[in-house]
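Chemist: quick one, what's the 3D model for this:
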Amino acid sequence: MRLTVVGCAGSYPGPDSAASCYLVEAPYESRTYRLVVDLGNGALGELQKYVDLADVDAIAVSHLHPDHYMDICGMYVYRKYVPGGPLPRIPLWGPTGSADRFAEAYGLPIEPGMTEELAVETWVDRAPVTLGPFTVTPRLVDHPVQAYALRIEAEGKVLTYSGDTGPTAALVEVAEGADLFLCEASFTDAPDNPPNLHLTGTDAGEAATAAGVGRLLLTHVPTWTDHDVVASEAKAAFAGPSELVEAGGVYEV
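Modeler: The predicted structure follows:
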C-alpha cells in the first residue's frame, strides 16, 4: 500500500494543509486502485494534485464532522456534471445517516440526494468491507458523534487510521500489530482537555505501544496546538519510529 497525506489539519483547514484526507493506493487487476479516506473541507482541490478525480475508486468516511466529509459535496458536483458525465457510481462507506447528511449539506432532496452519483453504504462495527484489494474493518471509537477507526489491509500489510477519538480500548484493538498507525493527536497533555473527544500525543503513543504497531504517524493537529509538544509527547510514550505528518507526505506500507 501507499499512503499519501492529502490533508492533515485538525478540526478545520490550516494555512499549510486542508482538513483530513488520505489517499490509499494498491495494485489491483493490473492497475492501481485508489481509496480516498475522509474528504474534509479544503481537501478536494488538494486531492487533484495526486489523482484525477475520475480515477477515484471508492471513498471511506470515518465520521460526519465537516473536517472529515464536507468536500463530498464537491465530489458529487464533479461526478454529476463533469463533461462527458455523469460518471458511474462509486462506493462510499460512512456512518449511519451519511446519505441524508450529504444531501442536506448541498441542499438536495433526501431522495435521491447524492445516491445516483455515490453508492452510499453504512459501516457496521467490526464488519469487514472489501474494496478492490483492500479489506476495511471499521471499529467504533469514542467521539461525540458516531465515529470509526479503520483497519485497512492489503497483501499482508496493515494501515490503521484512528479517525477522531478519545482514549479507548477499541483503538488499541483495531490497531493491533499494524505496520503503520495513522493516529490523531489534537491535544497536548493538560488537565482541562475535554473528555471523549480527542487524543494527546501521549495518548497516541500509549495506544501505539499497547497495539504493538510498527510505525506511528501523528495527524489531525490543529493550528492552535503546539506541534512540537505533540511530537515529543508521542516519542516519550512510544519507543518505535514516530513523526508528525505533513500535507504531501507519502509513505509505503
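
Chemist: C-alpha from now on. contacts and neighbour counts both.
Modeler: Will do.

Chemist: residues contacting V245?
Modeler: V5, C8, L217, L218, T219 (C-alpha atoms under 8 Å, 6 or more residues apart in numbering).

Chemist: okay, and which of these map to strands?
Modeler: V5, L217, L218, T219 (DSSP state E).

Chemist: got CSV for these, with neighbour count and distance to G248 too?
Modeler: Output for those, formatted as CSV (neighbours: other C-alpha atoms under 10 Å; distance: C-alpha to C-alpha, whole Å):
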residue, neighbour count, distance to G248
V5, 24, 5
L217, 23, 14
L218, 27, 14
T219, 28, 13
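
Chemist: the nearest residue in space to V158 that is not next to it in sequence - how many residues pack around it?
Modeler: Spatial nearest neighbour of V158, chain neighbours left out: A178 (4.9 Å); criterion: C-alpha to C-alpha, 6 or more residues apart in numbering. A178 has 24 neighbours, counted by other C-alpha atoms under 10 Å.

Chemist: do the same with L64
Modeler: What L64 shows, counting by other C-alpha under 10 Å, is a neighbour count of 21.

Chemist: ok, D55 next?
Modeler: Going by other C-alpha under 10 Å, the residues that sit close to D55 add up to 11.

Chemist: another for comparison:
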Amino acid sequence: MQLTVLGCSGSAPGPDRPTSGYLVEAAGIRIALELGGGVFGPLQQRCDPFELDAVLLSHLHLDHCADFSALTTYLRAHPAPPASFDRLRVLAPSHAPSRLAAAHAASEEELDALRLADTFDFVPLEEGRFTVGPVSIEVAPMRHICEAYAFRISHEGASLVFTGDTVPCPELVALARGADLLLADAAWREQAGRANYLHMSGRETSVVATEAGVRRLVLTHVLPWSDRDGVLADAVEAFTGPVSLAEPGATYVV
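Modeler: The predicted model follows:
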C-alpha cells in the first residue's frame, strides 16, 4: 500500500498545509481518506476524482470533510464524466447524507429533495469490517465530541491505522495492535486544561503506539498554532520506533 499526505493541519489550515486529507492506494484501488479544506486540489494532482473507489470520513468536522463539497461539485457538474462512472462509495457517519447535502441546498425544501444519492452510495459507519475490492477496512468508534471513528486499512498483510480525532482509549490500542504505520492525531503538546474527548498530544500518541506495538508513527493534525517541533520531540522521547511529522506531499509505502 501507499499512503500520500494531501493535507495534515488540524482544526484550520496552516499557511502551507491544508487540513486533513490522504490518499491510500493498493492493488489499483484508490481511497480518499478524509477531505478537509484545501485537499481536493492536491488530490487531483495524483488521480482523477472519477477514479476513486471510495471515500472514508472519520467524522464530519469541517477540517475533515469541507472539500467533500468540491468533490460533489466536480462529479455532478463535470461535462464529460466517464461512461464507467456510476456512484462513488462513501463510508461515513450515519448523518453524512443530510449534513453533506446541506452545503448544496439553498432552502429546507431543496435539502429535503437533495440527498446526493445519484452521485454517492453512502454507507453508514459502525464497528466492524468493510471491504473495497481486495482492501480490508476495520472500523472502531473513537472518543471525540461527536460520532467519530478510526480505521485500520489492510492489504496482503500490510496495515495502516488512522486515528481520526480522539483521545487515547483502549479501542484505539486494540485497533492499532501490530500495525505497520499509525497515522495519529497529535494536535498539541499538552492535554492539561483542555476539554476531554478532543485530541491527543504528541506524547499520548507515542504511548498508544508503544502499547499497540506499531512499527512506525506518523504525527498529523497538529494545530497551526501548536509547536510542531515540540510535538515531535515529545513523541520521540516516548516511542523507540521511527517517528515523523506528516507533511503535504509525503508518501509512505506500507
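
Chemist: what TM-score do the two superposed chains give?
Modeler: Once the chains are laid over each other, their TM-score by TM-score structural alignment, normalised by the length of structure 1 reads 0.95; 248 aligned residues with a C-alpha RMSD of 1.2 Å.

Chemist: any chance you could map the helices in structure 1?
Modeler: Secondary structure of structure 1 by DSSP state H: the helices cover 43-47, 66-69, 72-81, 98-106, 169-175, 201-211, 227-237.

Chemist: so for P15 of structure 1, which of these sits nearest?
Modeler: Ranking the helices of structure 1 by proximity to P15 of structure 1 (C-alpha to C-alpha) places helix 43-47 first, at 12.7 Å.

Chemist: any buried residues in that closest one, and which?
Modeler: A43, L44, E46, L47 (16 or more other C-alpha atoms under 10 Å).

Chemist: and the residue nearest to V158 of structure 1, what's its match in structure 2?
Modeler: Aligned counterpart of A178 of structure 1 in structure 2: A179 (TM-score structural alignment).

Chemist: how close does its match sit to D234 of structure 2?
Modeler: 21 Å (C-alpha to C-alpha, to the nearest Å).

Chemist: next one: P93 of structure 2
Modeler: 32 Å.

Chemist: kindly report the same for A184 of structure 2.
Modeler: 14 Å.

Chemist: tell me which of those two has more neighbours.
Modeler: Neighbours per residue (other C-alpha under 10 Å) separate A184 of structure 2 from D234, with A184 holding more: 30 against 19.

Chemist: is that one in contact with V167, as I believe?
Modeler: No - assessed by C-alpha atoms under 8 Å, A184 of structure 2 is found out of contact with V167, at 10.4 Å.

Chemist: show me what contacts the residue nearest to V158 of structure 1?
Modeler: K157, V158, L159, T160, A211, G212, V213, G214.

Chemist: what segments of structure 2 are strands?
Modeler: Counting by DSSP E, the strands of structure 2 are 2-7, 21-26, 29-35, 54-56, 88-92, 120-124, 128-132, 135-141, 149-155, 158-162, 181-185, 217-220, 243-245, 251-253.

Chemist: and those strands as a markdown table, adding distance to D67 of structure 2?
Modeler: Converted to a markdown table, the strands of structure 2 look like this (distance: least, C-alpha to C-alpha, whole Å):
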| stretch | distance to D67 of structure 2 |
| --- | --- |
| strand 2-7 | 11 |
| strand 21-26 | 9 |
| strand 29-35 | 5 |
| strand 54-56 | 12 |
| strand 88-92 | 14 |
| strand 120-124 | 15 |
| strand 128-132 | 22 |
| strand 135-141 | 22 |
| strand 149-155 | 19 |
| strand 158-162 | 19 |
| strand 181-185 | 19 |
| strand 217-220 | 18 |
| strand 243-245 | 23 |
| strand 251-253 | 21 |
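
Chemist: A174 of structure 2: which of those is closest?
Modeler: strand 135-141 (9.2 Å).

Chemist: what span of structure 1 is that closest one aligned with?
Modeler: Under TM-score structural alignment, the match for strand 135-141 of structure 2 is residues 134-140.

Chemist: mean shift of that stretch relative to structure 2?
Modeler: The superposed stretch 134-140 of structure 1 is, by mean C-alpha distance after the TM-score superposition for structure 1, a mean 0.8 Å from where its aligned residues fall in structure 2.

Chemist: now the residue mapped onto S162 of structure 1 from structure 2: closest residue in space that isn't a chain neighbour?
Modeler: Aligning on TM-score structural alignment places S162 of structure 1 opposite T163 in structure 2. Spatial nearest neighbour of T163 of structure 2, chain neighbours left out: A150 (4.6 Å); criterion: C-alpha to C-alpha, 6+ apart.
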